[in-house]
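S.K.: could you look at this predicted model? Sequence included:
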Amino acid sequence: AEGTAPICRAYLEHGLFNLPQPVKLYYIIPAFRYERPQAGRYRQHHQLGCEAIGDADPVLDAEVIELMYRFLSSLGLSELLIEINSIGCRQCQPGYVEALKKYYSTYRDRLCPDCKVRLARNPLRLLDCKEVSCQEIITGAPKITDYLCSECQTHFQSVQKYLTELGISYQLNHKLVRGLDYYTRTVFEVKPEGKGVQIALGGGGRYDNLIEELGGKPTPAVGFAAGIERIIIALKNQNVIVPTLPKPVAYVACLGTQAKLEATKLVSRLRHQGIAAIQATGDKSLKSQLRQANSLDVKYTVIIGEKEVANETAVLRDMSSGEQKTVPFNEIASLLEKR
């Protein structure tokens, strides 16, 4: 399972083609594959992706590649390698496929069992084989970039120019074809650099024919997907420290039924203003509530009792110094924001 085809169906079913184009969408989904589990490849995994549908401009290819690269970099990952290629279009790809079949036919006896099937059914996937026995054959295979039509050449050159201007380093990889059959023109992957086999953290490309194949009008599109579990593996391999979640700012303690009602309203107002707050629950004593506030490591505790309800005030306690003062209800949020 993967997310691009469902996104394209949603684009058609919900009339997104009536919106200003391109339409830019994202998704986060569980995905499933029926194959032998391996390192970084699971029967069930989770995937995030972004799609730009409705425009063939190569600047979108560069934008999507940059988005994926910046996202992975923002997580703290370094030494990322971007590989790109163009696999042509309906006009030029058939000529390359014939050249590839002709080349591989001379090595038929040396191919792995899967590649013998690929040679007959999907020759482009021959370049994606990971078997050691096929690697030498792949090295000598014709390059698809030598067979691109003038439009695909211009498109691919433009993508490279935009990436260069954006300061995005990349490598050309004529063996890169991706694992799905709907791709056209630009394809790309991002993987961590290093010795040994490196699994791709994410990848994507253009799929200018997919929406038409699903029953829509010819609609160009480009996007990427990334595996969340693979990203987590890379973060661990690079010893990236995951930031801790921000701690709540305030704990609101209360004594009495009416005080709990006021505490509930105060916590709601604080959260609405973007201040993380925790409300005391149950019928714990003030001492127990302060102990809980201390264990939550909050900066401040707001204490509301019967006297405070009557005066429309609360006691604001600094948990580090122990200092406290009485403040009006309507000033608590602004005081916490300043601190």
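M.R.: Perfect, thanks for sending it. Residues are numbered from 1 along each chain as shown.

S.K.: make it CA atoms for all contacts and neighbour counts henceforth
M.R.: Noted.

S.K.: which parts of the protein are strands?
M.R.: For the chain, the strands defined by DSSP state E cover 23-32, 44-53, 80-86, 171-172, 184-192, 202-206, 221-227, 250-254, 277-279, 300-304, 313-318, 324-328.

S.K.: list the buried residues of the last one.
M.R.: Of the residues in strand 324-328, those with enough neighbours to count as buried (16 or more other Cα atoms under 10 Å) are residue 327.

S.K.: elements contacting that strand?
M.R.: strand 313-318 (3 or more Cα pairs under 8 Å, 6 or more residues apart in numbering; DSSP states H and E).

S.K.: quick one, the strand it packs on and strand 250-254 angle?
M.R.: Compare the direction of strand 313-318 with that of strand 250-254 by axes from the mean of the first three to the mean of the last three Cα atoms, to 10 degrees and you get 130 degrees.

S.K.: put this beside the first:
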Amino acid sequence: MSAFSAPKGVPDYVPPESAQFVAVRDGLLAAARRAGYRDIELPVFEDTALFARGVGESTDVVSKEMYTFADRGERSVTLRPEGTAGVVRAVIEHGLDRGALPVKLCYAGPFFRYERPQAGRYRQLQQVGVEAIGVDDPALDAEVIAVADAGFRSLGLEGFRLEITSLGDDTCRPQYRELLQEFLFALDLDEETRRRAEINPMRVLDDKRPQIKAMTADAPVMLDHLSDVAKQHFDTVLAHLDAFGVRYVINPRLVRGLDYYTKTAFEFVHDGLGAQSGIGGGGRYDGLMRQLGGADLSGIGFGLGVDRTMLALRAEGKTVGETARCEVFGVPLSEQAKLRLAVLAAQLRAAGVRVDLAYGQRGLKGAMRAADRSGARLTLIAGDRDIEAGTVAVKDLFTGEQVDVAITTVVAEVISRLGVTGS
């Protein structure tokens, strides 16, 4: 056994599972790119104050789950627990908001939260996210949600549902806050929960403990106290989703885990995952950019879990991704043949074909076993006599058919058989 292992709560993705990881990540990103979202790459760690101010000090993410440490310059930095605050910081810093609006960005990568590891909950989690910043338009909310829905469906995922609600705006939230606090302070809450109710009472509705959920079952919900503007916004979002054919369930008790959300909030849930049923979610954050020192511009976005989506696909008995490492496998039977097949491999790779070779001093049987394990469709076989004759044997591993092909036409023959149109 190795003397080292991966940190607790941090999954490795190795072949063949890594092919599915890449397919899920790229499939979710492709759905965003088709809707005009451009890629942004973000630092893995940021100034701790960015998350404390942006995410909210009353959240579990900030108060309990962040990986925070002092660097060698005694600056407090934090491994990013989520993506939105970093994107908004980058938009402000680089002046992207001074161009065409909305600024539409997408990203993928690891995020970090110190949680108790369990199925579907990791300390290093992989996400795909989008942010659309600068326009307060319910049609944009609906587009963001539809992009996530399309991403899941492009992977063949079916057994999920979209839950949606509105968290109100600056007009109605203060009155609702007072109403909710009045309800909560009448309960027999523990000290920590009461303190949370004082800072951000909606966080209490997000408490997963059964006793707290039972105590707050009759708590007032934001949907019953929306301002006219917030209600019109929510109704328009739903109308657009209806027009798109995106199915949803209104969940009045839905509370996202971060403080910056306003108006539209949503979550994608898959019951095949058990307790950790969320596979992605997001919402609108109208005050975040101003709070982080930028212009008073609104935003809407989501984060979709790559790890969770893989588990959801597994729960449905589905796989995605190309697990074969190559399409063509070269079997050289001499050093001269190895050099010639290596040149052919390079030519085929340049044409967009995935090619591997048998290395080392393998005999024909061992090399052919390696070819079978590679998942390749075609094998190129050559020895000294073949090279002297100017030919290479092309064997179809699916049908068993084998023919000798002139070296000068091997590339064209392989491309024709595989139907390659170029990379």
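M.R.: Structure's in. What do you need? Nothing here was measured: the structure is a model prediction, and the numbers come from that model.

S.K.: would you format the strands of the first structure as a markdown table with distance to residue 212 of the first structure included?
M.R.: Listed next are those as a markdown table, based on distance: least, Cα to Cα, whole Å:
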| stretch | distance to residue 212 of the first structure |
| --- | --- |
| strand 23-32 | 16 |
| strand 44-53 | 12 |
| strand 80-86 | 20 |
| strand 171-172 | 29 |
| strand 184-192 | 13 |
| strand 202-206 | 13 |
| strand 221-227 | 11 |
| strand 250-254 | 54 |
| strand 277-279 | 50 |
| strand 300-304 | 59 |
| strand 313-318 | 63 |
| strand 324-328 | 63 |
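
S.K.: closest to residue 236 of the first structure out of these?
M.R.: Residue 236 of the first structure sits nearest to strand 184-192 of all those, at 12.2 Å, using Cα to Cα.

S.K.: what helices and strands are in contact with the closest one?
M.R.: For strand 184-192 of the first structure, the elements it packs on are helix 58-74, strand 80-86, helix 150-165, strand 202-206, judged by 3+ Cα pairs under 8 Å, 6+ apart.

S.K.: just to revisit the earlier point, wait, which of the strands of the first structure is closest to residue 260 of the first structure?
M.R.: When these are compared by Cα to Cα, strand 250-254 sits nearest residue 260 of the first structure, at 5.5 Å.

S.K.: now the closest one on the second structure. Mean distance?
M.R.: Taken over the aligned residues, the distance from strand 250-254 of the first structure to the second structure averages 2.3 Å (mean Cα distance after the TM-score superposition for the first structure).

S.K.: centre of the chain to that strand, how far?
M.R.: Relative to its chain's centre, strand 250-254 of the first structure lies at 37 Å (Cα atoms, centre = their mean, to the nearest Å).

S.K.: show residues contacting that strand.
M.R.: Contacts to strand 250-254 of the first structure, defined as Cα atoms under 8 Å, 6 or more residues apart in numbering, come from residues 260, 263, 267, 275-280, 286, 289-290, 293, 298-305.

S.K.: in the second structure, what residues pair with that strand?
M.R.: Per TM-score structural alignment, the counterpart of strand 250-254 of the first structure in the second structure is residues 328-332.

S.K.: any idea how far the aligned residue in the second structure for residue 58 of the first structure lies from residue 366 of the second structure?
M.R.: Alignment of residue 58 of the first structure against the second structure is given by TM-score structural alignment, with residue 138 as its counterpart. Relative to residue 366 of the second structure, residue 138 of the second structure is positioned 61 Å away (Cα to Cα, to the nearest Å).

S.K.: more crowded one of these two?
M.R.: residue 138 (22 against 12; other Cα atoms under 10 Å).

S.K.: what distance do you get for the residue nearest to the more buried one when sequence neighbours are not counted to residue 140 of the second structure?
M.R.: Leaving aside its sequence neighbours, residue 138 of the second structure sits nearest to residue 237 (Cα to Cα, 6 or more residues apart in numbering; 5.0 Å). Distance from residue 237 of the second structure to residue 140 of the second structure, counting by Cα to Cα: 8 Å.

S.K.: what do you get for residue 265 of the second structure?
M.R.: Distance from residue 265 of the second structure to residue 140 of the second structure, by Cα to Cα: 13 Å.

S.K.: looking at these two, which one has more neighbours?
M.R.: residue 265 (27 against 20).

S.K.: just give me the match in the first structure for that one.
M.R.: Counting by TM-score structural alignment, the partner of residue 265 of the second structure is residue 187.

S.K.: my read: its match touches residue 89, true?
M.R.: No. Residue 187 of the first structure is beyond contact range of residue 89, at 11.9 Å (criterion: Cα atoms under 8 Å).

S.K.: number of nearby residues for the counterpart of residue 265 of the first structure in the second structure?
M.R.: In the second structure, the residue matched to residue 265 of the first structure (TM-score structural alignment) is residue 343. Neighbours of residue 343 of the second structure under the rule other Cα under 10 Å: 12.

S.K.: now residue 343 of the second structure: how far from residue 408 of the second structure?
M.R.: For residue 343 of the second structure relative to residue 408 of the second structure (Cα to Cα), the value is 12 Å.

S.K.: returning to that earlier point: who's in contact with the match of residue 58 of the first structure?
M.R.: Contacts of residue 138 of the second structure by Cα under 8 Å, 6+ apart are 233-234, 236-237.

S.K.: returning to that earlier point: what's the residue nearest to residue 138 of the second structure aligned with over in the first structure?
M.R.: In the first structure, residue 237 of the second structure lands on residue 159 (TM-score structural alignment).

S.K.: and its match, what is it in contact with?
M.R.: 58-59, 61-62.

S.K.: surely residue 54 of the second structure is in a helix?
M.R.: Yes. Assessed by DSSP: H, G, I helix; E, B strand; the rest coil, residue 54 of the second structure belongs to a helix.

S.K.: quick check: closest non-adjacent residue to it.
M.R.: Closest residue to residue 54 of the second structure apart from its sequence neighbours, by Cα to Cα, 6+ apart: residue 85 at 5.9 Å.

S.K.: distance to residue 148 of the first structure added to the contacts of residue 159 of the first structure, as JSON lines?
M.R.: Below are the contacts of residue 159 of the first structure laid out as JSON lines (distance: Cα to Cα, whole Å):
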{"residue": "58", "distance to residue 148 of the first structure": "16"}
{"residue": "59", "distance to residue 148 of the first structure": "19"}
{"residue": "61", "distance to residue 148 of the first structure": "17"}
{"residue": "62", "distance to residue 148 of the first structure": "19"}
